[in-house]
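Q: Take a look and give me a structure for this.
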Amino acid sequence: MNDSAHRTLFHPFETGDIAPPASGARALFLGAVPDFRLPEGFAAELAAVQGYRPHFLGLQRRGIPATPTIEDSGYDLSLVLLGRHKGENFRRLAGALRATRAGGLVLVAGGKADGVDSFRRKVAKALPLAGSLSKYHGVAFWLQRPDDTGLAVSGLADPPAPSLVDGRFATAPGMFSHDRIDAGSRLLVDNLPKLKGHVADFGAGWGYLSAELLRRGDELAALDLYEADFPSLEAAKQNLSAWAGGVPLAFHWRDLRSEPVPRRHDAVVMNPPFHEGRAAEPAIGADFVRAASQALKPGGRLYLVANRGLPYDKVLEAGFAASGETCRDARFKVLWARR
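A: Next up is the predicted model:
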């Protein structure tokens, strides 16, 4: 997402193209980020929706009421901040249309580099736009919520995504590797020893690694999934329901970089993220490794996969008694460590 997109979103209020909502009005903010600033005169009661845990926590620290999903309807105004994934953006706009009262305003903004121009053109084919402007390398456009939201939402429908990844995993655009099993995760699964005891999946996504542990029949006493993206965690719950058997499962919506893990584990598996937005940030994966070190029992094992060029060796040496490399291919390496 363009870091300036939230400024673009509120620019129509600053130019006077849209009057700021008065006291007593209710506004919904989908995709809210912690660093937004309301324009002068914006007096509506604001409800933020943010499923990415670090941003959710940032909103909470500012005292802004936030939930991971839309929990009410009848809003006078809905603000929609777009991201990079077209399918996710259409669903976000559809949610805003359903949550806004008839005749209410829906204001949308995104970065030009993230495809907001093509998104606006497609929306304009289905719904009449009331206005549009460009600012801060982004575009904002707005429309009135029509009486028939069903017709409006159907007009926005994108070509359907594949029903299930590998014939068994429900996913959605915006999730990591939503249209295929990630090659790195598959390499990790193919080279994991049999695990037993209390096991954790860090950055579990929609549940592939955990599902494979359950499918293999490892001697698991319990399996805990930790994931920062709320929709992905909800998908994991669905995807693991058929495989759990007698293994107790726990699903934790958590930012592993800032929130502690509530229990100690015998093993941790992970394919840690190393991007936030477009930029590569190896520090994210390094923080996951440190979190795993703190979450493991003495003698516990960490198994992870990473891009070959990512420098995790020093952080593994600092946090573990022993570590090494299991294998590598042209793109990835599988690493292990013992607490």
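Q: Could you use CA atoms for every contact and neighbour count after this?
A: Will do.
Q: in the stretch 51-200 of the chain, which spans are strands?
A: 66-67, 75-81, 100-111, 131-135, 138-144, 196-202 (DSSP state E, counting those that start in this stretch).
Q: Going along the chain from the last one, find the next helix or strand for me.
A: Heading C-terminal from strand 196-202, the first helix or strand you meet, by DSSP states H and E, is helix 208-216.
Q: now that next one, how far from the centre of its chain.
A: Centre-to-centre, helix 208-216 and its host chain are 21 Å apart (C-alpha atoms, centre = their mean, to the nearest Å).
Q: Please apply the same query to stretch 270-280.
A: With C-alpha atoms, centre = their mean, you get 12 Å for stretch 270-280.
Q: And the residue nearest the centre of this structure?
A: Asp229 (3.5 Å; C-alpha atoms, centre = their mean).
Q: could I get the strands of the stretch 51-200 of the chain as a markdown table with mean neighbour count and distance to Asp117?
A: Converted to a markdown table, the strands of the stretch 51-200 of the chain look like this (neighbours: other C-alpha atoms under 10 Å; distance: least, C-alpha to C-alpha, whole Å):
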| stretch | mean neighbour count | distance to Asp117 |
| --- | --- | --- |
| strand 66-67 | 20 | 28 |
| strand 75-81 | 25 | 14 |
| strand 100-111 | 24 | 9 |
| strand 131-135 | 16 | 10 |
| strand 138-144 | 23 | 7 |
| strand 196-202 | 23 | 36 |
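Q: Also this sequence, please, to line up against the first:
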Amino acid sequence: MPASDSRGSAALPASPYTTWQMGPARAGDCVVLVASKPGVFAHGHLDPAASMLAEAIVAVGETVADGAPAQMGARGRSLHLSSGNGFVPAVAARCGYQPMALDRYQSNVEASQRTLHDREGAVVAHAALAGALVPDASCTLVTIRIPTDKLSVQLAIAEAFRVLAPGGTCMLAGGNDEGAKPAAKMLERVFGHARLDAQHSSHRLLTARKLVDAPRDPDAIASPWLDEGHFHEVPVRTGGAAFTLYTRPGVFSWQHLDEATNLLAGVMRIDAGERVLDLGCGAGALGVVAARHGASRVLLLDADADAVRCATRTAQQAGATAIDVRASDVAQAAGDERFDVVVTNPPFHLGKGTDLHIPRAFITQSYDRLLPGGRLYLVANRTLPYEWLIEETFGEVRTAHDGQRFKVIGAVRGG
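A: The predicted model follows:
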């Protein structure tokens, strides 16, 4: 079936994915304007863990009176790990801290930047770890919105202990089904104590102060992953190419090459001299395969700060000089550049199955960055309803592979 351009006179409405919204969020007597859009953590609702952290900062500080902000930095520096939309660091700024908001995902970083745009002295960083960004013993407060994997919690608590000054406070919050109880035990092993300050909506808030110079149990946070130059090496053979993936915890499928990416690598057609874009590149497997097939330029984009570092290392070690790796919220960092092929193994962030903003963004932005006649290859769990999203954007759907677990679907952009 020939491709047709479905976005002419009857063009689709602009995707809400690229539309930022500002709305009020309250913690005690403190109200701040928070930025959000689809793709930002907790979009459309107030995260209970973030609310707990913000309310605890206000309650302890008692510095927000009659809505007037305290002087920025009066209470020292604060570090906010997994800052999300920037609500917690914005409250900290109002309460007199000089905040650094740190998050590994680009969409959250952009939200924090917008939320904190009028807080002079506030810093926002796109990184998985504070590392060299924050000196030892330089903060009076650290907040941790706990990630869902145990290893990332361990690293966050280790970073908190390192950057806290003597007497400084660590606040940690998250859901019981996200590992809040084991996180509390780890916090106690490191700081020597952990106080349960609040629990509701199946979430917990834990607090600990740095009362000792060294961790009570050094083994609790001893990890090679605190060295940002340490990578896990995964030898792979896929798509007719053999090379090594360099990965880190938290990067998608960091311990092995996932089945869907392996399938797409074998199905996608890359001709010599073509320009290729990989949206959501992870550790860079598809980019290396495309380069080995003779692509003249390969642009790898991912929202995860560590994925960008891993894909860069993978490309360098594979000798793939045609590859460029950038941090990006979907295809934003590609600018106006156009490509012959877009490949993607998009995140399956469908919530309860009704919010399709994220996959729609991957598909519509793929269309926008393809040259006429350019090809899209998308791999997904076969139960995900991506066909109609592709058809409404491209005017057609082509199936390259239909297996028991995964499918490779796509389309050709018309002229």
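Q: now what about the TM-score between them?
A: Taking TM-score structural alignment, normalised by the length of structure 1 as the basis, the two superposed chains have a TM-score of 0.87; 334 aligned residues with a C-alpha RMSD of 2.9 Å.
Q: Include distance to Pro39 of structure 1 when you put the strands of the stretch 51-200 of structure 1 into TSV, please.
A: Below are those laid out as TSV (distance: least, C-alpha to C-alpha, whole Å):
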stretch	distance to Pro39 of structure 1
strand 66-67	19
strand 75-81	13
strand 100-111	14
strand 131-135	15
strand 138-144	15
strand 196-202	39
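Q: Of all those, which one is nearest Leu214 of structure 1?
A: Each of those was scored for nearness to Leu214 of structure 1 using C-alpha to C-alpha, and the closest is strand 196-202 (11.0 Å).
Q: relative orientation of the closest one and helix 208-216 in degrees?
A: Interaxial angle, strand 196-202 of structure 1 versus helix 208-216 (axes from the mean of the first three to the mean of the last three C-alpha atoms, to 10 degrees): 160 degrees.
Q: Distance from strand 196-202 of structure 1 to the middle of the chain?
A: Here strand 196-202 of structure 1 is found 22 Å from its chain centre; the criterion is C-alpha atoms, centre = their mean.
Q: picking that back up, if I line the two up, what does the residue nearest to the centre of structure 1 land on in structure 2?
A: Here Asp229 of structure 1 is matched to Asp304 in structure 2, going by TM-score structural alignment.
Q: Quick check: closest non-adjacent residue to that match.
A: The shortest distance from Asp304 of structure 2 to any non-neighbouring residue, by C-alpha to C-alpha, 6 or more residues apart in numbering, is to Tyr105 (4.7 Å).
Q: Contacts only, for that neighbour.
A: His126, Ala127, Ala303, Asp304, Ala305 (C-alpha atoms under 8 Å, 6 or more residues apart in numbering).
Q: who wins for neighbours among these?
A: In terms of neighbour count, Asp304 stands highest of those at 27 neighbours, by other C-alpha atoms under 10 Å.
Q: measure that residue to Asp213 of structure 2 for me?
A: 33 Å (C-alpha to C-alpha, to the nearest Å).
Q: Let me know the closest of the contacts of Tyr105 of structure 2 to Val341 of structure 2.
A: Ala303 (19.9 Å).
Q: quick one: contacts for the closest one?
A: Taking C-alpha under 8 Å, 6+ apart, one finds Arg104, Tyr105, Gln106, Ser107, Gly280, Ala327, Ser328, Asp329, Val330 in contact with Ala303 of structure 2.
Q: how does it look with 6 Å?
A: Ala303 of structure 2 makes contact with Tyr105, Gln106, Ala327, Ser328, Asp329 under the criterion C-alpha atoms under 6 Å, 6 or more residues apart in numbering.
Q: okay if I get those residues as JSON lines plus distance to Ala400 of structure 2?
A: As requested, those are exported to JSON lines (distance: C-alpha to C-alpha, whole Å):
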{"residue": "Tyr105", "distance to Ala400 of structure 2": "31"}
{"residue": "Gln106", "distance to Ala400 of structure 2": "31"}
{"residue": "Ala327", "distance to Ala400 of structure 2": "29"}
{"residue": "Ser328", "distance to Ala400 of structure 2": "27"}
{"residue": "Asp329", "distance to Ala400 of structure 2": "27"}
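Q: top of the residues you listed by neighbour count?
A: Tyr105 (27 neighbours).
Q: and the counterpart of that one in structure 1, how far is that from Ala19 of structure 1?
A: By TM-score structural alignment, Tyr105 of structure 2 lines up with Tyr52 in structure 1. Noted for Tyr52 of structure 1: a distance of 30 Å to Ala19 of structure 1, by C-alpha to C-alpha.
Q: before we move on, what about Ala99 of structure 1?
A: With C-alpha to C-alpha as the criterion, Ala99 of structure 1 and Ala19 of structure 1 are 20 Å apart.
Q: Now do the contacts for the aligned partner of Asp278 of structure 2 in structure 1.
A: Aligned counterpart of Asp278 of structure 2 in structure 1: Asp201 (TM-score structural alignment). Taking C-alpha under 6 Å, 6+ apart, we find Asp201 of structure 1 in contact with Leu225, Val268, Val269, Met270.
Q: swap in Val116 of structure 1?
A: Gly110.
Q: Distance-wise, check it relative to Arg257 of structure 1.
A: Applying C-alpha to C-alpha, the value for Val116 of structure 1 to Arg257 of structure 1 is 31 Å.
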